[in-house]
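**Student:** Here is a sequence with its predicted model. Questions after.
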Amino acid sequence: MRDFDDLRRAVAREDAIARVVIASTRGSTPRAAGAAMLVWPDGQSGSIGGGRLEHAAAGAARALLAEGAHARVLRQALGPALGQCCGGAVVLVIERFDEHRVEEAAEALKHSGAWARRIEPGAGDTPPTTRHGAGAGITWLDGWLIERLPPRHPVMIHGAGHVGRALADMLAPLPDLAVTLADSRPEMLRNLHASIIPADDPLHALGHAPDTATHIIVTHDHALDLELCHRLLHRSFAGAGLIGSATKWARFRQRLAALGHSDAQISRISCPIGDPNLGKHPQAIALGVAAALLKEPGIRAADRRRTA
C-alpha cells in the first residue's frame, strides 16, 4: 500500500474519500498494479494513468461516495470502447475510506505487514493462500485484495539549499523512496513536503543512516562536504554523489587520499552530479540527479518486486 501516508492525510482533510487502486493488470497498461488515486467530491490526487480510464474511474469513485457504498470492482478493457489503444485490461478496486477504515488498515499493516480484505460479496470468508512473497505490493485473488507496505529506498540529501530543496521536492512524491533532508539551518527546513523527513545535523543524519541509503551531498560549506565524504567512506552505502566542479573534485580526491582513503574507495563517490546538458539552474541539476538516481539497478529492481 504505497500511498498510505497520502491516504491518511486525505481522510483527515476530507473526512471520507474514495481510493481507486489497480488491483491487477493483463497485457499493456498505462500503470502497474498498485498504482492508486484518491478521489473526493471536488478533487482528486494521484494517478492510475490512461486519460479516459482515469476519468471514468474518478466518476465511478464519486458515485460510490454519493451512494454511501463500501467498495466496487471495475474490470476494464483498454480498447476502442474506452477510447484507448493500450490493448490490455485492468481490474480496479474502488473503496470508501473514513477515519475508522484508515485505522483498520494501519493496525493490520503494523501487526502483519499486510492488509487483506474481502471486496466482492461472493468471496470466501478467509483470505486465500497465495504464492506471492512479501515483496509483492498487491495481490488480487478470489475477490480478496491484499496489500503490503513495501520497503522504501532511503535517500539522504545533505544540504537544503537551492539544489537540495529542489531535489527533495522532486523525489518526495515518489512512493518507493524515503527522503531525508538534512541541514543545520532551521529556516531551510520549513514548509517541507509532508513525506520529507527533516534532520538538523547532516553529520548526525549520515551516522544514523542505514547501509542501504543513497547520499547526495549538496551543502553550502565545502569543509562540511569534505567531512561528509570522509565519514561516508568509512561505512557502507548504496550510492553517493557530491555537487561540484571537476576542479573541486580533484582537490577533494587529494584531501581524501591524504586522510587515508584509497583511489578505489574515493571512486565510490560520484562528482560532479547531474546532467551538464540540462544546465546549471538548481531545478535542472536536481532533475539530472533524480533521473540518475531512479536508474540505479537496486531501485529499479525493488520497484519491479513491489509491483509484481
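**Tutor:** Yes, it's here. Just so it is clear, the structure is predicted and the values come from calculations on it, not from any experiment. Numbering: from 1, shown residues only.
**Student:** only C-alpha atoms for contact and neighbour calcs from this point on.
**Tutor:** Will do.
**Student:** Buried ones in stretch 136-156, by neighbour count?
**Tutor:** By neighbour count on 16 or more other Cα atoms under 10 Å, the buried set for stretch 136-156 is 136-141, 143-156.
**Student:** then this one, side by side with the first:
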Amino acid sequence: MSWISALAELQQKGEACVLVTIIEERGSTPRNAGSKMVVTADRIFETIGGGHLEYKAMQLAREMIASRSQDTHLERFSLGASLGQCCGGATVLLFEPMGQAQAQIAVFGAGHVGRALVPLLASLPCKVRWIDSRENEFPEHIPAGVEKIVGDEVVDEVENMPPGSYYIVMTHNHQLDLELTAAILKRGDFAYYGLIGSKTKRVKFEHRLRERGLEETLMARMRCPMGLAEVKGKLPVEIAVSIAGEVIATYNASFGQDVKKGESSVAKLLPASRRS
C-alpha cells in the first residue's frame, strides 16, 4: 500500500500514525528528499531507505505515538558517524503526527440524546464506539469514524476500552446504567465518566454502589448530572452540546496526563448541569 493510501485509511479509522518525510539530503543517502514513510504502533508503509536510519525513525515515531505527541519534529541524522551506514551522508527527517485521537470514547445508548451526541463527538478528534443492544435504535447512517456495536452483553464492552478512555452512559434501562457504572468505576482508569440523569438518580446509585464496596473517591469522579451548566435546555441536541462541551474541556485539560493517578481533570471544570 502506498503511503498516501495508508494515511487515508488510517485517518478514516482514527488510528494514530506518524508521517516521516526526508526533507533534506547531503552527500550519499539511501533515498532522495521527498521520500515518505507512514509509521503506526505496529506497521510501516513504504520506506525511507531501510537500515539503521529507518529503524531509528520508526523508533522515534512510535515514541511519539505512545506519548500521544501532537507536535511536528525535525531530526538530523549523520548516516556514517552516528548510524554506521556505509553511504555516509546526512539527512533531515520531518515527523508529523497524524490521526491521534485526543479521546477514546464509549457511548452506551442509542436513544434520542445518543443520536444527537454521537455526530458531535465524531466531528472532534475522538475515536467513538457506540454501543447498544437494540439494533433498531441506531440511525441508518452512522457517522464516519464511529464504530457501531450491537450485542446483548453490553457491560462486557467496558473491558474492551483502553486505559484513559471516556465513558458516557445513557441507556434505556436504569439497572443497566447501574451495572455499567459499577464496571467503569471498578476499572478506575477512566479519564472521564458521565452518567445521564438527575441528582436524585446519583444519590440512589451512590447508595447501591456503596453496598457493593465501591470507594467514595471513585464515585466522586462520576459526572451525574453531566454536562456544562452554562448550556441550558432539555432538547436532545441541547443536552448533547452540553455533554460534548464537557468532553472537550476535559481532554483539553488532561491531554497527555496520566489518568492512572486517580485524579480527573473534570473536578477542575464548571459545576454539573442541573438537568433531570
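**Tutor:** Great, that's in hand. Since the structure is predicted, the reported quantities are computational estimates derived from the model, not experimental observations.
**Student:** Select the longest helix from the first structure.
**Tutor:** Determined from DSSP state H, the single longest helix within the first structure is helix 52-67.
**Student:** Which part of the second structure matches that helix?
**Tutor:** Aligned by TM-score structural alignment, helix 52-67 of the first structure falls on no residue of the second structure.
**Student:** Run the chain-centre distance for that helix.
**Tutor:** 25 Å (Cα atoms, centre = their mean, to the nearest Å).
**Student:** same question, stretch 209-223 of the second structure
**Tutor:** Centroid separation for stretch 209-223 of the second structure versus its chain: 24 Å, with Cα atoms, centre = their mean.
**Student:** Which residue numbers in the second structure does stretch 10-20 of the first structure align to?
**Tutor:** Using TM-score structural alignment, stretch 10-20 of the first structure pairs with nothing in the second structure.
**Student:** Relative to the first structure, and after superposing, what's the average distance for the helix or strand hosting Leu209 of the second structure?
**Tutor:** Secondary structure from DSSP states H and E places Leu209 of the second structure in helix 199-211. For helix 199-211 of the second structure, the mean deviation from the first structure after alignment is 1.2 Å (mean Cα distance after the TM-score superposition for the first structure).
**Student:** C-terminal to that helix, what's the next element?
**Tutor:** helix 216-220.
**Student:** Next, count neighbours for the aligned partner of Leu233 of the first structure in the second structure.
**Tutor:** Leu233 of the first structure maps onto Leu185 in the second structure, with residues paired by TM-score structural alignment. Residues near Leu185 of the second structure, counting by other Cα atoms under 10 Å, number 19.
**Student:** Also Gly241 of the first structure?
**Tutor:** Neighbours around Gly241 of the first structure, by other Cα under 10 Å: 21.
**Student:** Check whether it really touches Ile216, as I assumed.
**Tutor:** Yes: with contacts counted by Cα atoms under 8 Å, Gly241 of the first structure reaches Ile216, the gap being 4.9 Å.
**Student:** Next, show the common contact partners of these two.
**Tutor:** Common contacts of Gly241 of the first structure and Ile216 (Cα atoms under 8 Å, 6 or more residues apart in numbering): none found.
**Student:** Can you tell me the centre-most residue of the first structure?
**Tutor:** Nearest to the mean C-alpha position of the first structure, by Cα atoms, centre = their mean, lies Pro175 at 1.8 Å.
**Student:** does that one really touch Arg152, like I thought?
**Tutor:** Yes: using Cα under 8 Å, Pro175 of the first structure is in contact with Arg152, at 7.3 Å.
**Student:** All the helices of the stretch 51-200 of the second structure, residue numbers only.
**Tutor:** Using DSSP state H, counting those that start in this stretch, the helices of the stretch 51-200 of the second structure run over 51-67, 112-122, 174-187, 199-211.
**Student:** Could you measure from Ala183 of the second structure over to Asp177 of the second structure?
**Tutor:** Distance from Ala183 of the second structure to Asp177 of the second structure, counting by Cα to Cα, to the nearest Å: 10 Å.
**Student:** higher neighbour count, those two?
**Tutor:** Set Ala183 of the second structure next to Asp177 and count neighbours by other Cα under 10 Å: Asp177 wins out with 20 against 16.
**Student:** In this structure that one contacts Val169, no?
**Tutor:** Yes: between Asp177 of the second structure and Val169 there is a contact under Cα under 8 Å: 6.5 Å.
**Student:** joint contacts of those two?
**Tutor:** The contact lists of Asp177 of the second structure and Val169 share Leu195, where a contact means Cα under 8 Å, 6+ apart.
**Student:** which residue ranges form the strands in the second structure?
**Tutor:** All strands of the second structure, identified by DSSP state E, fall at 17-26, 36-39, 44-45, 73-78, 90-98, 103-108, 126-132, 146-150, 166-169, 192-195, 222-223.
**Student:** so which of the ones you listed is the most packed in?
**Tutor:** Looking across those with neighbours counted as mean count of other Cα atoms under 10 Å, the highest average goes to strand 36-39: a mean of 26.
**Student:** what's the spacing between that strand and its chain's center?
**Tutor:** Mean-position distance between strand 36-39 of the second structure and its chain equals 22 Å (Cα atoms, centre = their mean).
**Student:** quick one on the thing from earlier: output the strands of the second structure as a markdown table; include the columns distance to Arg210 of the second structure.
**Tutor:** Output for the strands of the second structure, formatted as a markdown table (distance: least, Cα to Cα, whole Å):
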| stretch | distance to Arg210 of the second structure |
| --- | --- |
| strand 17-26 | 42 |
| strand 36-39 | 46 |
| strand 44-45 | 48 |
| strand 73-78 | 48 |
| strand 90-98 | 43 |
| strand 103-108 | 23 |
| strand 126-132 | 27 |
| strand 146-150 | 30 |
| strand 166-169 | 19 |
| strand 192-195 | 17 |
| strand 222-223 | 14 |
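**Student:** circling back to that earlier point, what range in the first structure does the helix holding Leu209 of the second structure sit on?
**Tutor:** Under TM-score structural alignment, helix 199-211 of the second structure corresponds to residues 246-258 of the first structure.
**Student:** Name the residues that touch the matching stretch?
**Tutor:** By Cα under 8 Å, 6+ apart, stretch 246-258 of the first structure touches 226, 229-230, 263, 266, 271-272.
**Student:** What's the match for Ala168 of the first structure in the second structure?
**Tutor:** Mapped onto the second structure by TM-score structural alignment, Ala168 of the first structure lines up with Val118.
**Student:** can you check Ile196 of the first structure too?
**Tutor:** Here Ile196 of the first structure is matched to Val146 in the second structure, going by TM-score structural alignment.
**Student:** wait, isn't that match in contact with Cys126?
**Tutor:** No: assessed by Cα under 8 Å, Val146 of the second structure is found out of contact with Cys126, at 9.2 Å.
**Student:** for the residue nearest to Phe237 of the first structure when sequence neighbours are not counted, what are its contacts?
**Tutor:** Nearest residue to Phe237 of the first structure in three dimensions, chain neighbours excluded: Asp211, at 4.7 Å (Cα to Cα, 6 or more residues apart in numbering). Taking Cα under 8 Å, 6+ apart as the criterion, Asp211 of the first structure is in contact with 235-238.
**Student:** Done for today, thanks.
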